[in-house]
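Enquirer: Attaching a predicted model along with its sequence, questions to come.
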Amino acid sequence: MKRTIRLSLIAAAVAALATPVVAQNAGQIASVQAGRSCAGCNLFQGDFSGLEARGLNLSGSRLRQSDLSLSVMNRTRFSNADLRDVEAYGGVFSSSNFSGANMTNASFVGAYLEGANFLGATLSGTNLSGAQLARATGLTQRQLDQACGDGSTVLPGRLRIPAC
């Protein structure tokens, strides 16, 4: 009896490992690429480079390892989104909402983030070199101490950022 139970557990484990993991939702990615909102969507490793779509709602979406380079996504809601390891080189995200977003190890090099909200966002390892954040809100010194930038990073008030 114990042997049968053990074999059943092993068989179940092997079956679980053999089942493909859905890493992304191609239909949801295509929807955002067409300029539609998709709150709570699985956009893992999506290619949104060069996308021009303003005012999208991507709150709570999984954008981990996505490419947002050179995109224009003003007034987009990224609140509570998974933006870990995102590449957003030269993107324009003015007045976008990143509150509560996990931006760990993301690259926003040369990004335009004027008026963006970062209240409660995780910026651990985030590269903000050359980013424009002079009118960003919700940024704290504690958040920025976990990120990095360079001499051309523009920050609000007296905030500073460690060099990359």
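Expert: Looks like it arrived, so ask away. Everything numeric here is computed off the predicted structure, so don't read it as measured data.

Enquirer: from here on, contacts and neighbour counts on C-alpha atoms
Expert: OK.

Enquirer: Toward the C-terminus, what is the element adjacent to the longest helix belonging to the chain?
Expert: Secondary structure of the chain per DSSP state H: the longest helix is helix 2-18. Sequence order places helix 26-33 as the next helix or strand after helix 2-18, per DSSP states H and E.

Enquirer: Structure two is appended below for comparative analysis:
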Amino acid sequence: MKLRNLAIAALIPLTALTAPLAAAGDLAENAQATRTERDADPQRRLVIGGECASCDFSGSNLAGAHLYRGNFANADFSGAQLLGARFANMRLDGADFADASMREVRLSNVTMNGASLVDANMTDMRAHQVMLQGANASDVQMNGASLVQVSLQGANLRDADFSAATIRSGDMRGASLQDARLTNVVMQHIIMHQANLRGAAMEGAFLDHVDLTGATLRGANLTGARFRAVNLTGVDLSRTLGLTAQLLEKACGDETTRLPEDMNITLAACDNEIPGARPVDERAFIAEAEARRLAQLEAAQEAFADALASVQSRAMASGGLEREAMETAREALREAARAQAELARARAHSGWQFDMRRSELGEPMQFWLDGATPPQPPTPPARADRPDRR
């Protein structure tokens, strides 16, 4: 297990603004203790960040944890308890989340290409700007989930449950949704070229600006479904269930679109690309993640400045600072300087602004700062305990 520059901070209680950095040996020992003891009590508001490629969190209780801005590629979270956990600005490519309990998990600016989500419970998940290209998510539970700006290109979603889920602005080209449950799903602005929807349960589904060019829908059940601006070019619908003329009124196709023999209708031609149904641009992911990072740096800088001002004012009131408080102040100052330098470098390479909506943040750093209290200077010892400085 690799543990490089890994920061872990429990935020209840939090008496300093900066997270303590544990030595790699200590972290390895703590990780081993976690795996052996498997504490049944959730470690609420635990913050984990840094470099932890191939780390072993299998079976761990990380409910409510915040995992922020780190490289956890190929990490093992199989069977882990991640109820309500938050992942932000992270690389989780190749990570293993098989059988993990991830109800109400929050993902923001995360890459999970090639990850395993087999049998994971992600009910009511919220995902924003997540890359899951080539992921293996067969039998995953995403019912009630909300996915915005996601890439599931080439992903294995066989037997997945997307019941009552919402998927907006996504790339699902070549994804396998065979026998998946898509009842009452809402899909808007999705490109699904060559997607496999064979045998999918799509009763009550609403497809809005979805490009199904070359997709397979043999045996899919579209009873009660609704279409709006759906591209059916090259799609074989001859053995699709629940297909009606009313459903196809707002769909388009061409001579390669196959309809049931008893359905004598002509689909509108798809002259132009469906507006908004384009592949997700990974460069846009990176640009928006960078803008979000800059905003976080600015917030962190302001928080550090406030903390330093508080330490200084308390120092003047108490007549001086002891060594521990001075070290806290110095570390805060160094962190603020690093943030300022990184912010200046980033601004030199960008000439645009990004309006960050707090409702989409979900980033641990914001919760970290919100829940923090300024460092408290230690109470001066009684005069009798002071060393003789004469």
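Expert: It's in. Note that the coordinates shown come from a computational prediction; the quantities given were computed from them, not determined experimentally.

Enquirer: rewinding a little: now do the buried residues in the longest helix of structure 1.
Expert: Neighbour counts over helix 2-18 of structure 1 (16 or more other Cα atoms under 10 Å) mark no residue as buried.

Enquirer: what does stretch 334-343 of structure 2 give?
Expert: Within stretch 334-343 of structure 2, the residues scored as buried using 16+ other Cα under 10 Å are 335, 336, 339, 340, 343.

Enquirer: excluding its backbone neighbours, what's nearest the second one?
Expert: For residue 336 of structure 2, ignoring the flanking residues on the chain, the nearest one in space by Cα to Cα, 6 or more residues apart in numbering is residue 301 at 5.3 Å.

Enquirer: Report the aligned residue range of structure 2 for stretch 72-83 of structure 1.
Expert: Stretch 72-83 of structure 1 corresponds to residues 176-187 in structure 2, going by TM-score structural alignment.

Enquirer: Quick one: end-to-end length of the matching stretch, please.
Expert: Using Cα to Cα, to the nearest Å, the span of stretch 176-187 of structure 2 from its first residue to its last is 16 Å.

Enquirer: for stretch 143-153 of structure 1, same thing?
Expert: One end of stretch 143-153 of structure 1 to the other measures 15 Å (Cα to Cα).

Enquirer: next one: it to chain centre, how far?
Expert: Relative to its parent chain, stretch 143-153 of structure 1 has a centroid offset of 17 Å by Cα atoms, centre = their mean, to the nearest Å.

Enquirer: still on that earlier bit, could the buried residues of stretch 334-343 of structure 2 be laid out in a markdown table, adding distance to residue 48 of structure 2 and secondary structure?
Expert: Listed next are the buried residues of stretch 334-343 of structure 2 as a markdown table, based on distance: Cα to Cα, whole Å; DSSP: H, G, I helix; E, B strand; the rest coil:
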| residue | distance to residue 48 of structure 2 | secondary structure |
| --- | --- | --- |
| 335 | 17 | helix |
| 336 | 20 | helix |
| 339 | 19 | helix |
| 340 | 23 | helix |
| 343 | 22 | helix |
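
Enquirer: Closest one of those residues to residue 257 of structure 2?
Expert: Each of the buried residues of stretch 334-343 of structure 2 was checked against residue 257 of structure 2 using Cα to Cα; the closest is residue 343, at 52.8 Å.

Enquirer: That closest one and residue 297 touch, don't they?
Expert: Yes. Using Cα atoms under 8 Å, residue 343 of structure 2 is in contact with residue 297, at 6.7 Å.

Enquirer: The closest residue to residue 25 of structure 1 other than its chain neighbours: neighbour count?
Expert: When the adjacent residues along the chain are set aside, residue 25 of structure 1 lies closest to residue 42, with 5.6 Å between them (Cα to Cα, 6+ apart). The burial count assigned to residue 42 of structure 1 is 23, neighbours taken as other Cα atoms under 10 Å.

Enquirer: swap in residue 28 of structure 2?
Expert: Neighbour count for residue 28 of structure 2, taken as other Cα under 10 Å: 17.

Enquirer: A helix includes residue 110 of structure 2, no?
Expert: No. Under DSSP: H, G, I helix; E, B strand; the rest coil, residue 110 of structure 2 sits outside any helix and is assigned strand.

Enquirer: And it, how far from residue 364 of structure 2?
Expert: Distance, residue 110 of structure 2 to residue 364 of structure 2, by Cα to Cα: 13 Å.

Enquirer: Overlap in contacts, those two.
Expert: By the contact definition Cα atoms under 8 Å, 6 or more residues apart in numbering, residue 110 of structure 2 and residue 364 are jointly contacted by 87, 88.

Enquirer: For the stretch 201-350 of structure 2, which segments count as strands?
Expert: Assigned by DSSP state E, counting those that start in this stretch, the strands in the stretch 201-350 of structure 2 fall at 206-211, 226-231, 251-253, 268-269.

Enquirer: Of those strands, which stretch is the most buried?
Expert: Most buried of the strands of the stretch 201-350 of structure 2, by mean neighbour count (mean count of other Cα atoms under 10 Å): strand 206-211, with a mean of 26.

Enquirer: what's the helix or strand containing residue 90 of structure 2 packed up against?
Expert: Assessed by DSSP H and E, residue 90 of structure 2 sits inside strand 86-91. Judged by 3 or more Cα pairs under 8 Å, 6 or more residues apart in numbering; DSSP states H and E, strand 86-91 of structure 2 is in contact with strand 66-71, strand 106-111, helix 364-370.

Enquirer: follow-up on the earlier one: and the match of stretch 72-83 of structure 1, which residues are buried?
Expert: Going by neighbour count (16+ other Cα under 10 Å), the buried part of stretch 176-187 of structure 2 is 176, 177, 178, 179, 180, 181, 182, 183, 184, 185, 186, 187.

Enquirer: Check whether the third one really touches residue 199, as I assumed.
Expert: Yes. Between residue 178 of structure 2 and residue 199 there is a contact at 5.8 Å, judged by Cα under 8 Å.

Enquirer: For the residue nearest to the spatial centre of structure 1, give me its contacts.
Expert: Nearest to the geometric centre of structure 1 sits residue 83, at 1.6 Å (Cα atoms, centre = their mean). Residue 83 of structure 1 makes contact with 62, 63, 64, 65, 66, 101, 102, 103, 104, 106, according to Cα under 8 Å, 6+ apart.

Enquirer: again, but for residue 150 of structure 1
Expert: Listed by Cα under 8 Å, 6+ apart, the contact partners of residue 150 of structure 1 are 128, 129, 130, 161, 162, 163, 164.

Enquirer: go again using 10 Å as the cut-off
Expert: Applying Cα atoms under 10 Å, 6 or more residues apart in numbering to residue 150 of structure 1 gives the contacts 109, 127, 128, 129, 130, 131, 160, 161, 162, 163, 164.
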